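K.L.:
This is the structure alone, sequence omitted:
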């Protein structure tokens, strides 16, 4: 099918794009187009105006200063994959990016597009939750920042006001030695994940867990941090039994069901993947201490 008729706009500055999105009726920003174009071709989404962000240079950047990372909304996923600073600061993100579609989609896909589309199985959304991400928005009324946990207000629904544009996202990388893991299950590589888990773990000198972050995604409308598991694991020696308890928390999450899988199967996957991710992160954390 072909998309419904629309008018194309080609701004060169963020302020110009915001003006267009605020003043035009039924307008939608165009980033990489890897999700938007199929939606329009199948007429799942019909928009009167497309505001192309691809020539706004100020939206494409990666700033790494050690204690924080800021990534521009129009930064391509392949650019992130090839950035050695990200590989060193947030290796879990590089692991996650290897699961994002295929090289052709990563060449065009952007982090801002992913965080605006908000597919529940989106890997970069899961990583942003794991790293206590903060999204930056700009509209006619000015700029504001929204933590990821408050940014997802429903199924594929961001907490963006009409006319607001996502301009960048901040990640808070862990300092010091730590382990990581990113696990997901899809019917085939490149498909949307049915469920997944991402983990960060640091050990103290005695080998006990000093800090842990666990995110489960693809199960409900938004990624979920397993706060109870994160707290209860601190001070404990990493063991399979301990990780199984975290897996039970993952299995207790409310899960979506669709034509592909049931909610109970998603919860089963969440439990298994959480345990495996914790095991892998603990092994890497031990290796980092050597």
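P.N.:
The structure has been received and is ready for your questions. Predicted model, so just to flag it, every value in this text is computed and none were measured.
K.L.:
Going by C-alpha atoms from here, please, whenever you check contacts or count neighbours.
P.N.:
Noted.
K.L.:
Report how many residues lie close to residue 18.
P.N.:
21 (other CA atoms under 10 Å).
K.L.:
Kindly report the same for residue 85.
P.N.:
17.
K.L.:
for residue 258, same thing?
P.N.:
Counted with other CA under 10 Å, residue 258 comes out at 7.
K.L.:
what's it in contact with, if anything?
P.N.:
Residues near residue 258 by CA atoms under 8 Å, 6 or more residues apart in numbering: none.
K.L.:
Am I right that it falls within a strand?
P.N.:
No - Residue 258 sits outside any strand when classified using DSSP: H, G, I helix; E, B strand; the rest coil, being coil.
K.L.:
Look up how far residue 100 lies from it.
P.N.:
Note on residue 258: its distance to residue 100, by CA to CA, to the nearest Å, is 21 Å.
K.L.:
Next: residue 44.
P.N.:
Applying CA to CA to residue 44 and residue 100 gives a distance of 22 Å.
K.L.:
between these two, who's got more neighbours?
P.N.:
Counted by other CA under 10 Å, residue 44 and residue 100 do not tie: residue 100 has more neighbours, with 22 against 11.
K.L.:
what's the more buried one in contact with, if anything?
P.N.:
Contacts of residue 100 (CA under 8 Å, 6+ apart): 106, 122, 123, 190.
K.L.:
can you pull out the helices in the stretch 51-200 of the chain?
P.N.:
77-81, 84-89, 91-97, 103-108, 111-117, 123-130, 148-151 (DSSP state H, counting those that start in this stretch).
K.L.:
on that earlier part again, now render the contacts of residue 100 as TSV, adding distance to residue 66.
P.N.:
Shown next, in TSV, are those (distance: CA to CA, whole Å):
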residue	distance to residue 66
106	25
122	25
123	22
190	31
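K.L.:
Now list the buried members of those residues.
P.N.:
106, 122, 123 (16 or more other CA atoms under 10 Å).
K.L.:
from memory residue 101 sits against residue 191, does it?
P.N.:
Yes - using CA atoms under 8 Å, residue 101 is in contact with residue 191, at 6.5 Å.
K.L.:
Put this next to the first one:
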């Protein structure tokens, strides 16, 4: 199918884009912002989205790139996934985001798709929301009234729903540095480039031969990304031992609400996430997946 007819605008400043948003809102028009288009264009072709105006953010300078701001990295919302996957600042200070970006779809999608676009799309099976939640990121939203910030814990509201309000544009994401932490993004799919059936974003700080702190984000275990709080607490003080880590990660499914679909029912996902969490944490602390078999999943 092809989309319905729509008007197209390509502003060159954030202020111009916000003006177009405000004018369309006043006229009662439905507007969609175009970032990389890897999610929007397919749903427009299926006419699941039928905007009268599409505002392309791709010509606005300053919305792409990664900068070091001391204790944080600032990532422009229009930064492509392939840049995330190869950026040296992320490799040094936020390897979890780099690992997750490298798993997104295929090279073509990674070159077109954007970090901010994936976050605003808020697909519960998407790969970028859980890592930013685990990292405690802060989102900067711009509107005609100025800017406001939203913590990652408050950003994701439900299926394909975020805190971005009418007349707002996500312009950047501020993420604390985790220099020296171990990290790993473990994704389970049945076929290459499939959406995650379950995935776990893990960051672990080791001190004195034990896990001092762990941060785990869960993909596709509810309508929004989740923190595996019970498992995080169980991992704190845990020895660098595969069996001890497995016991701690057995809590990864606590307080989750996974869906049942063709890829597996809710109980299957609850079991699977404990296996995937164990693998992610073991990789993050540099331990091999000793004795793990595909049959676990």
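P.N.:
Perfect, thanks for sending it. No experiment lies behind these values; they were computed from the predicted model shown.
K.L.:
Contacts only, for the counterpart of residue 273 of the second structure in the first structure.
P.N.:
In the first structure, the residue paired with residue 273 of the second structure according to TM-score structural alignment is residue 270. Taking CA under 8 Å, 6+ apart as the criterion, residue 270 of the first structure is in contact with 195, 196, 197, 216, 219, 247, 250, 251.
K.L.:
and residue 270 of the first structure, which of the three is it?
P.N.:
Residue 270 of the first structure, by the three-state scheme (three-state DSSP), is helix.
K.L.:
The counterpart of residue 40 of the second structure in the first structure: neighbour count?
P.N.:
Matched to the first structure by TM-score structural alignment, residue 40 of the second structure sits across from residue 36. Residue 36 of the first structure has 17 neighbouring residues, counting by other CA under 10 Å.
K.L.:
same thing with residue 246 of the first structure?
P.N.:
23.
K.L.:
what helix or strand does the residue lying closest to it once chain neighbours are set aside sit in?
P.N.:
Spatially, and ignoring its direct neighbours in sequence, residue 246 of the first structure is nearest to residue 229 (5.1 Å; CA to CA, 6 or more residues apart in numbering). Element membership of residue 229 of the first structure [criterion: DSSP states H and E] is helix 227-233.
K.L.:
Identify all contacting residues around that helix.
P.N.:
Contact partners of helix 227-233 of the first structure, identified using CA under 8 Å, 6+ apart, comprise 209, 211, 212, 213, 214, 242, 245, 246, 249.
K.L.:
Can you list the buried residues in it?
P.N.:
Buried-residue list, helix 227-233 of the first structure, by 16+ other CA under 10 Å: 229, 230, 233.
K.L.:
after superposition, how close is that helix to the second structure?
P.N.:
Compared with the second structure after the fit, helix 227-233 of the first structure shows a mean deviation of 2.3 Å (mean CA distance after the TM-score superposition for the first structure).
K.L.:
In the second structure, what stretch matches that helix?
P.N.:
The aligned range for helix 227-233 of the first structure is 229-235, by TM-score structural alignment.
K.L.:
The matching stretch: how far from the chain's middle?
P.N.:
Distance, stretch centre to chain centre, for stretch 229-235 of the second structure: 21 Å (CA atoms, centre = their mean, to the nearest Å).
K.L.:
and if you look at stretch 102-122 of the second structure?
P.N.:
Centroid separation for stretch 102-122 of the second structure versus its chain: 9 Å, with CA atoms, centre = their mean.
K.L.:
Specify, as a residue range, where it falls in the first structure.
P.N.:
Going by TM-score structural alignment, stretch 102-122 of the second structure sits over residues 98-118 in the first structure.
K.L.:
From start to finish, how long is the matching stretch in a straight line?
P.N.:
Terminal residues of stretch 98-118 of the first structure lie 18 Å apart, using CA to CA.
K.L.:
cool, and stretch 67-83 of the first structure?
P.N.:
End-to-end distance for stretch 67-83 of the first structure, by CA to CA: 17 Å.
K.L.:
List the contacts of the helix or strand containing residue 21 of the second structure.
P.N.:
Following DSSP H and E, the helix or strand that holds residue 21 of the second structure is helix 14-27. Residues outside helix 14-27 of the second structure that contact it (CA under 8 Å, 6+ apart) are 11, 30-31, 53, 55, 57, 60, 143-144, 166-169.
K.L.:
Now the buried members of these.
P.N.:
Of the contacts of helix 14-27 of the second structure, these count as buried by 16+ other CA under 10 Å: 11, 31, 53, 55, 57, 60, 143, 144, 167, 168, 169.
K.L.:
can you tell me which of those residues lies nearest to residue 178 of the second structure?
P.N.:
Ranked by distance to residue 178 of the second structure (CA to CA), those are led by residue 169 at 27.0 Å.
K.L.:
what about the helix holding residue 21 of the second structure, distance to the chain center?
P.N.:
With CA atoms, centre = their mean, you get 27 Å for helix 14-27 of the second structure.
K.L.:
same check, this time on stretch 218-226 of the first structure
P.N.:
With CA atoms, centre = their mean as the basis, stretch 218-226 of the first structure stands 11 Å off its chain's centre.
K.L.:
Grab the nearest non-local neighbour of the residue positioned nearest the centre of the first structure.
P.N.:
Centrality entry for the first structure: nearest residue to the mean C-alpha point is residue 125, 1.4 Å, by CA atoms, centre = their mean. Nearest-residue entry for residue 125 of the first structure: residue 115, 6.0 Å, with adjacent residues in sequence omitted and distances by CA to CA, 6+ apart.
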